[in-house]
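Asker: predicted model and sequence below, questions to follow.
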Amino acid sequence: MDAERIATGFSSPLYVCAPPGDTSRLFVAEQHGLIKIINLPSRTVNSTPFLDISFEVGQGQGTGIRGMT
């Protein structure tokens, strides 16, 4: 297995997933309440977060987004 960096600019990324059948995007959940989208063909991160609930989650250890469904 090899690992390849496809995007940068994340702060405490904890979870990555793709919508079923969608091979062009990855959703990255950051601990502090942001979900960002990586556009795989261009290897860029959308400038606007898919979801921003940073004002709703705590900033301490053990808090924040831990996954997505």
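Answerer: Yep, that arrived.
Asker: rest of the way, CA atoms for contacts and neighbours
Answerer: Fine.
Asker: wait, doesn't Leu34 sit right on Phe27?
Answerer: No. Under the criterion of CA atoms under 8 Å, Leu34 makes no contact with Phe27, lying 10.1 Å away.
Asker: overlap in contacts, the two.
Answerer: Common contact partners of Leu34 and Phe27 (CA atoms under 8 Å, 6 or more residues apart in numbering): none.
Asker: one more structure, for comparison:
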Amino acid sequence: MHTEINIFEKPIQRIRKTCELMGLDADFDRKLPELETYLEGLVAEGEISEERLTVSGLTFVKQAR
């Protein structure tokens, strides 16, 4: 049996929703490819907390403005 676990799904959904609420929709859409790469790097360094990935991702999107 093959099960795929995507650790990025929830953090990216949360980041997207937060960006929508903050009026940063365009920033999120523009930065999504870089955000995914950034989050992959954090996971490669050992980060597995969805909450920490979410906060780090939000910080990344806001700084990228």
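Answerer: Okay, I see it. Just so you know, these numbers come straight off a predicted model, no measurement behind them.
Asker: tm score of chain vs chain?
Answerer: The TM-score (TM-score structural alignment, normalised by the length of the second structure) is 0.34; 37 aligned residues with a CA RMSD of 3.2 Å.
Asker: which one of Leu34 and Phe27 of the first structure is surrounded by more residues?
Answerer: Leu34 (22 against 19; other CA atoms under 10 Å).
Asker: how much space between Tyr15 of the first structure and Leu51 of the first structure?
Answerer: Distance, Tyr15 of the first structure to Leu51 of the first structure, by CA to CA, to the nearest Å: 14 Å.
Asker: neighbour count for the two, which is higher?
Answerer: Neighbour count, other CA under 10 Å: between Tyr15 of the first structure and Leu51, Tyr15 has more, with 15 against 12.
Asker: so which elements touch the helix or strand containing that one?
Answerer: Here Tyr15 of the first structure sits within strand 13-17, counting by DSSP states H and E. In terms of contacts (3 or more CA pairs under 8 Å, 6 or more residues apart in numbering; DSSP states H and E), strand 13-17 of the first structure is packed against strand 25-30.
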